[in-house]
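Visitor: just a sequence and a predicted model for now, questions to come.
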Amino acid sequence: MPEEQYFTGKAPAIEISQCQGDLVIRSGMETAVTVKGGDFTAVETETGLTINSLSDLKLNLPPQASLAIQHVNGDLVIKNITGDISLHEINGDVVLVNVGAVKISAINSDLSAKNLQAGLSIETIRGDAAIRNANEIAIQTVQGDLSARNINGPVHLMNVSGDIGLRTVNGDVTIEQGQRDANLRNLGGINNVTGIVGDIRLRGGLAAGEHIFAAERDIIVRWPAGAPLDFSATAPKIVNRLTVDKVVEGENSLTGRIGDGDTAATFKANGRIILKESNIVDPKWESGEGDDMDFDFDFNFGLGNIGMEISSQINEQFNRFTEQFGSKFARKAEEAARKAEQAAERARQRAERQGQYAQQRTRQRASRSYGPTAKSAQKAATASKEEQLKILRMVEKGIITPAEATTLLDALET
């Protein structure tokens, strides 16, 4: 594959008019551009280079280079380029790692992005999107699922056709329309989440200010015990398991206040609204205080952390796939991550229901002067967790496919 080198400044402007194959761009020398491909032309300009390729292309650029890419017919990988990046139309997958500000018109497949140092603005993604460790995010349309974590800035989503998953966002969140479920956790700004056709699941406290959540189906809130909240809920069925200071019940409505603070939330659903504490177990049951019992029994069995552990494991695998094999393997790993997280969430919900049932049974037994035995349940939970992690390692080694892994993960729940 022919290779040419062009000496430039530290921050050249690189334009790719077209690449008919895959395009891989990485950082290289401080003041030189290396171009490697089967059939390309490169024209030097006053500010940098203009490149056209009829096949696969690999570029090594100065880290501070800026990029303007018009059309890529295959996959696109960009790593360690901190200048501004503009993408017009990419037909394959897009992988972005440790890059600066990114503006994208259209991705016709999936997006995997992590360690973004500036804003991410996208008009259309026709596949799934997975974003980790980023700043401001603004996306008009996602035709698949969207997952974003560790976002240090605002998130604005106009229309997502699949599931939405946001975790740890230190900025305002605006979701105008979501055609399926929205899973929200650890939101640190002001939230306006409306037009959700499926369920909203909210976990963790909210910042001071006024928040709005609206769903066509259910809204399930897991609120930190004792955290201040002034709330208003409107739905055909409302289940409140929070300890509320002031409660006013009306027809299909409930308002209440917890503690003193400036956090206010409005919940509107056409299905159910369920309000409950993050910790479903009374502390005295976990510590044994208040009763003549000498056992320590956690009804959650530690299963609440399985999703987090699985996510951590699969994210490591995803990163290795991206580094070693490129976007196609990264896409498989991210799909496995999404399905594994969904299976883990179902397992967590099942464990919660079993924990509530076990708590009720234990109280009944305690009234008859003998306590429950948790060893078998804890052992089963531990085994299940270990089995799930083994399955994920099998995906990494190529022993089983992501689809087979999902089947095995689901089987552990039955």
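Guide: Thanks, I have the structure now.
Visitor: CA atoms for contacts and neighbours, from now on please.
Guide: Noted.
Visitor: can you pull out the helices in the stretch 1-150 of the chain?
Guide: Along the stretch 1-150 of the chain, no segments are classed as helices by DSSP state H, counting those that start in this stretch.
Visitor: right, I mislabeled it, should have said the stretch 251-400 of the chain
Guide: Under DSSP H, counting those that start in this stretch, the stretch 251-400 of the chain gives helices at 283-287, 306-325, 327-366, 375-397.
Visitor: could those helices go into a markdown table alongside mean neighbour count?
Guide: Formatted as a markdown table, the helices of the stretch 251-400 of the chain follow (neighbours: other Cα atoms under 10 Å):
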| stretch | mean neighbour count |
| --- | --- |
| helix 283-287 | 14 |
| helix 306-325 | 17 |
| helix 327-366 | 19 |
| helix 375-397 | 16 |
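Visitor: with distance to residue 187 added, can I get these in TSV?
Guide: What follows is these, written out as TSV (distance: least, Cα to Cα, whole Å):
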stretch	distance to residue 187
helix 283-287	25
helix 306-325	16
helix 327-366	19
helix 375-397	27
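Visitor: wait, which of those is closest to residue 192?
Guide: With respect to residue 192, and counting by Cα to Cα, the nearest of these is helix 327-366 at 24.0 Å.
Visitor: counting by contacts, list what the closest one packs against.
Guide: Packing contacts for helix 327-366, counted by 3 or more Cα pairs under 8 Å, 6 or more residues apart in numbering; DSSP states H and E, involve helix 306-325, helix 402-413.
Visitor: try this one next to it:
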Amino acid sequence: MNGTLACAIVERRVRGTAARFFNRRYAVGFPAVPACTDAAPRALYLHVPFCESLCPFCSFNSVGFAPELGARYFAALRKEMERYRELGYSFDVLHIGGGTPTVLPAEVAEIVSYAGRLWPVREVSVETNPNHLTDAVLGTLRDAGVHRLSVGVQSFDDELLARLGRREAYGAGGQIRGALERAAGKGLVLNVDLMFAVPGQTLEMLQRDVATILRLPVDQVTFYPFMAPGAGGNPSASGTARLFEAVSEGLAGAFHPATAWSFSRRADLVDEYIAVRDEYAGLGAGAFGLLKGRMLTNVFAVPRYLEALEAGRLPVVAERVFTRRDRMRYTLLMRLFRGSVRKEDLGRGAPPWELVLLGRLGVVSASPEGYALTERGRIAAVLGMRAFFTAVNGWRAACRALVPGDGVVARGSRR
């Protein structure tokens, strides 16, 4: 079968399945977070929604930076962390995103140290922007125990940066390259986030971005496909696939695939916290997590988030319960996003029909241990994850409508 057609089928299947899941009935009105009675390692995501500049392409929960709310917000985050510890949860992987968490580097450093006092955290990643790659910020984060920085660059092309609303806020391509060069060798793993299949982006623009990454002393690069905000349509599967092929071919030999859309110079570096742990808690305004078969979503507006925790209750505004089949499909998607799925991950019996279909499409190859993505499968996984995150964006919009005053701006500096 034609590779582009196979990838389009995968994207359509994931989009339909995710839409049906998120459109089902869900509990609202501050549902309870289930207690934890096991010792399984989990990931912790902390959301800091503050941004210096709001970009039009991002659907993640973000608001303009309000310094007067900073200390109060991080105090609320610590209260939320304490409640999860009281419920019995333990975390060994921490990811802090936004928004742009490093608008308040001292607060980020303190929350990292606090997490280390609560749990056996061994891996810490923080999202940032190029203008925060200063010696002072890098030193503060490194000394607090941060291991990895994920830098929102999106592109090195000045025309595209201007179109994305980032050139004025975060600098031109040359300035960004200089900031990354100066940040290298400072004791932190550097990941660069870039986008492809952006409206107006040519193949030549993308190839120049790939060539720039090859010259920079960074440890990892993540190429996200453009995801249209709101109800806008995503670029075609065929066009997206052709551009991703250019990325993969350009990076081959210098970078190893870490996830479907992430590439590392070392084989042991992985970008996504949702790919390294089966369950994760999402704390902070507008965060969501997956715990005990439930997708839990926090209230979005910062004032509502603060009110809930200052009143002594967790700020969860909605939950969706996974059926056994939901969980199998989610596990399959996330495992294949990482590159392979073991038979034991899917339970006993014959492989699910989804895997049979993926095999016939040439997306996975079978082995005695399980199934692995083919090269065609990597492109299909990128499109499948784009479909999943697009459905998540719709879920976010539905959750914002549940609480009066929660219809906050859904644009941010980066994921």
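Guide: Now that the structure is in, tell me what you want to look at. Since the structure is predicted, the reported quantities are computational estimates derived from the model, not experimental observations.
Visitor: let me see the TM-score of these two.
Guide: TM-score for the superposed pair, counting by TM-score structural alignment, normalised by the length of structure 1: 0.28. Supporting figures: 196 aligned residues with a Cα RMSD of 7.3 Å.
Visitor: adding distance to residue 286 of structure 1, write the helices and strands packed on helix 327-366 of structure 1 out as a markdown table.
Guide: As requested, these are arranged in a markdown table below (distance: least, Cα to Cα, whole Å):
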| stretch | distance to residue 286 of structure 1 |
| --- | --- |
| helix 306-325 | 20 |
| helix 402-413 | 25 |
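Visitor: hang on, isn't residue 234 of structure 1 packed against residue 265?
Guide: No: using Cα atoms under 8 Å, residue 234 of structure 1 is not in contact with residue 265; the gap is 11.5 Å.
Visitor: helices of the stretch 51-200 of structure 2, start to end?
Guide: Using DSSP H, counting those that start in this stretch, the helices of the stretch 51-200 of structure 2 run over residues 67-86, 105-118, 135-144, 158-163, 167-170, 173-183.
Visitor: need the ones you listed in TSV with distance to residue 257 of structure 2, can you?
Guide: Compiled in TSV, these are given as follows (distance: least, Cα to Cα, whole Å):
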stretch	distance to residue 257 of structure 2
helix 67-86	33
helix 105-118	28
helix 135-144	26
helix 158-163	26
helix 167-170	28
helix 173-183	21
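Visitor: among the ones you listed, which comes closest to residue 244 of structure 2?
Guide: Judging the helices of the stretch 51-200 of structure 2 by Cα to Cα, what sits closest to residue 244 of structure 2 is helix 158-163, at 17.6 Å.
Visitor: hang on, the earlier thing: so which of the helices of the stretch 251-400 of structure 1 is nearest residue 52 of structure 1?
Guide: helix 327-366 (21.7 Å).
Visitor: orientation of the closest one relative to helix 402-413 in degrees?
Guide: When axes from the mean of the first three to the mean of the last three Cα atoms, to 10 degrees is applied, the directions of helix 327-366 of structure 1 and helix 402-413 differ by 0 degrees.
Visitor: any figure for the gap between residue 53 of structure 1 and residue 35 of structure 1?
Guide: Applying Cα to Cα, to the nearest Å, the value for residue 53 of structure 1 to residue 35 of structure 1 is 10 Å.
Visitor: so what sits against both of those two?
Guide: When contacts are counted by Cα atoms under 8 Å, 6 or more residues apart in numbering, the set common to residue 53 of structure 1 and residue 35 is empty.
Visitor: and the helices and strands packed on helix 327-366 of structure 1: which comes nearest residue 124 of structure 1?
Guide: Across those, closest to residue 124 of structure 1 is helix 306-325 (Cα to Cα), at 22.6 Å.
Visitor: remind me what the closest one packs against, helices and strands.
Guide: In this structure, helix 306-325 of structure 1 makes packing contacts with helix 327-366, helix 375-397, judged by 3+ Cα pairs under 8 Å, 6+ apart.
Visitor: and those helices as CSV, adding distance to residue 185 of structure 1?
Guide: As requested, those are arranged in CSV below (distance: least, Cα to Cα, whole Å):
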stretch, distance to residue 185 of structure 1
helix 327-366, 13
helix 375-397, 22
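Visitor: closest one to residue 202 of structure 1 among the ones you listed?
Guide: Counting by Cα to Cα, residue 202 of structure 1 lies closest to helix 327-366 out of those; the figure is 13.1 Å.
Visitor: with adjacent residues omitted, what lies nearest to residue 233 of structure 1?
Guide: Ranked by Cα to Cα, 6 or more residues apart in numbering and with sequence neighbours excluded, the top spatial neighbour of residue 233 of structure 1 is residue 267, at 4.7 Å.
Visitor: the one you found: neighbour count?
Guide: Under the neighbour criterion other Cα atoms under 10 Å, residue 267 of structure 1 is assigned a count of 24.
Visitor: try residue 376 of structure 2
Guide: Other residues near residue 376 of structure 2 number 19, with proximity taken as other Cα under 10 Å.
Visitor: buried ones in the host helix or strand of it?
Guide: Per DSSP states H and E, residue 376 of structure 2 falls inside helix 375-400. Across helix 375-400 of structure 2, burial judged by 16 or more other Cα atoms under 10 Å covers 375-397, 399-400.
Visitor: the closest residue in space to residue 254 of structure 1 that isn't next to it in sequence sits in which helix or strand?
Guide: Across the structure, with Cα to Cα, 6+ apart as the measure, the residue nearest residue 254 of structure 1 apart from its sequence neighbours is residue 233 (5.1 Å). For residue 233 of structure 1, the host element (DSSP H and E) is strand 229-234.
Visitor: which other helices and strands does that strand contact?
Guide: Using 3+ Cα pairs under 8 Å, 6+ apart as the contact definition, the elements that strand 229-234 of structure 1 packs against are strand 253-258, strand 263-269.
Visitor: which of those sits closest to residue 195 of structure 1?
Guide: Distances from residue 195 of structure 1 to each of those were compared by Cα to Cα, and the smallest falls on strand 263-269, at 10.2 Å.
Visitor: can you pull out the helices in the stretch 201-350 of structure 2?
Guide: Using DSSP H, counting those that start in this stretch, the helices assigned to the stretch 201-350 of structure 2 run over residues 203-215, 237-251, 273-276, 302-310, 324-338.
Visitor: neighbouring contacts of the third one?
Guide: Defining contact as Cα under 8 Å, 6+ apart, one finds that helix 273-276 of structure 2 is touched by 43, 45, 93, 94, 95, 270, 280, 334, 335, 337, 338.
Visitor: reformat these as CSV; add distance to residue 211 of structure 2.
Guide: As requested, the contacts of helix 273-276 of structure 2 are arranged in CSV below (distance: Cα to Cα, whole Å):
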residue, distance to residue 211 of structure 2
43, 33
45, 32
93, 32
94, 31
95, 28
270, 22
280, 35
334, 29
335, 29
337, 25
338, 25
